[in-house]
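> predicted coordinates and the sequence they were generated for:
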Amino acid sequence: MKQLQQVLFRVPCGLFVVSAIRDGHPNDMINNTVFQITDSPLQLLLGMDKRHLTTEYIEAGGAFAVHFLPPDGLSLVKRFGFKPGRETAKFDGLAWRPGPSTN
């Protein structure tokens, strides 16, 4: 198992913050599974766990945002990925505003 883990840690992947809003409250999560499926119409595939709060927000509102993390984005990974949204308000202390929706 340890050898497999070492191999998997070498697989290149991007890291993203996926966010959604429900009833005026934002939530997000760190995600490494975002793929463009088609460009017309634009469709994305997200790998999401149905138990995550962000998944519930996306299902309720039908919209989400994908934010690309910079290579030095470890502080963002810690902020948005280490604790579940059901336990902490990840956006506390941050200035944010909802963006346009295309749905």
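All right, it came through fine.
> all contacts plus neighbour counts: C-alpha atoms, from now on.
Noted.
> what about the residue most central in space within the chain, distance to residue 48?
Taking Cα atoms, centre = their mean, the centroid of the chain lies closest to residue 18, which sits 2.2 Å from it. According to Cα to Cα, to the nearest Å, residue 18 stands 10 Å off from residue 48.
> structure two is appended below for comparative analysis:
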Amino acid sequence: MTDLDPFTDLLDYPMYVVTAEADGERAGCLVGFASQCSIRPSRFMVWLSRANRTYRVAERADRLAVHLLRRDQDRLARLFGGETGDRTDKFTGMPWHRGPGGSLILDEAPAWFVGRVENRVDGGDHVGFLLAPEAAENLTGNHTALLTLNDAHGIAPGHPAD
């Protein structure tokens, strides 16, 4: 098997917080594997680790909310990336509201969208969720410095990555 690290070590892509709710359970995690994957129709793919509680909730969810964070939102990044929902309710004391279809929207996120899950794709240790956007909001009005992979390198994951 070829190691992809010589290529991926050069990347510095945005990080996202993905939230999900199903059957009264809510979850959220910091995600690095995600991208728009179609213009017409508009589609976005989010990859969730099978080890993550958010994956277990998302596999029963109809919709996922995908949030961008600003580079200075280290507290949120550490909460959703460094804590596990198996031990911590990440939404306690966190301002959030309901979005389309009952989705969970983080009030402090500068931009977000909610997507209906159209398909799930087995990618190995991660599962891809193909999302059809239903609503989107950009609260910044213009470009802002976003949290990226390099900003998040110091966050120890709540679950092992593999």
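On my side now, so go ahead. Keep in mind that what you see is a predicted model, and the values were worked out from it rather than measured.
> now name the helix or strand holding the residue nearest to the centre of structure 1.
According to DSSP states H and E, residue 18 of structure 1 maps onto strand 16-22.
> residue 88 of structure 1 too?
Under the criterion of DSSP H and E, residue 88 of structure 1 resides outside all helices and strands.
> burial of it, as a residue count?
Per other Cα atoms under 10 Å, the neighbour tally for residue 88 of structure 1 reads 12.
> thinking again about what came up before, find residues that contact each of residue 18 and residue 48 of structure 1.
residue 31 (Cα atoms under 8 Å, 6 or more residues apart in numbering).
> any idea how far residue 64 of structure 2 is from residue 133 of structure 2?
9 Å.
> ok, the two, which is more surrounded?
Higher neighbour count among residue 133 of structure 2 and residue 64: residue 64, with 29 against 19, using other Cα under 10 Å.
> next up, the contacts around whichever residue in structure 1 pairs up with that one.
The equivalent of residue 64 of structure 2 in structure 1 is residue 64 (alignment by TM-score structural alignment). Counting by Cα under 8 Å, 6+ apart, residue 64 of structure 1 touches 18, 19, 20, 21, 58.
> again, 10 Å this time
By Cα atoms under 10 Å, 6 or more residues apart in numbering, the residues touching residue 64 of structure 1 are 18-21, 27-28, 54-55, 57-58, 99, 101-103.
> switch the residues you listed over to TSV; also include secondary structure and distance to residue 79 of structure 1.
Formatted as TSV, the contacts of residue 64 of structure 1 follow (DSSP: H, G, I helix; E, B strand; the rest coil; distance: Cα to Cα, whole Å):
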residue	secondary structure	distance to residue 79 of structure 1
18	strand	13
19	strand	13
20	strand	16
21	strand	17
27	strand	12
28	strand	10
54	helix	15
55	helix	18
57	helix	19
58	helix	20
99	coil	21
101	coil	25
102	coil	27
103	coil	28
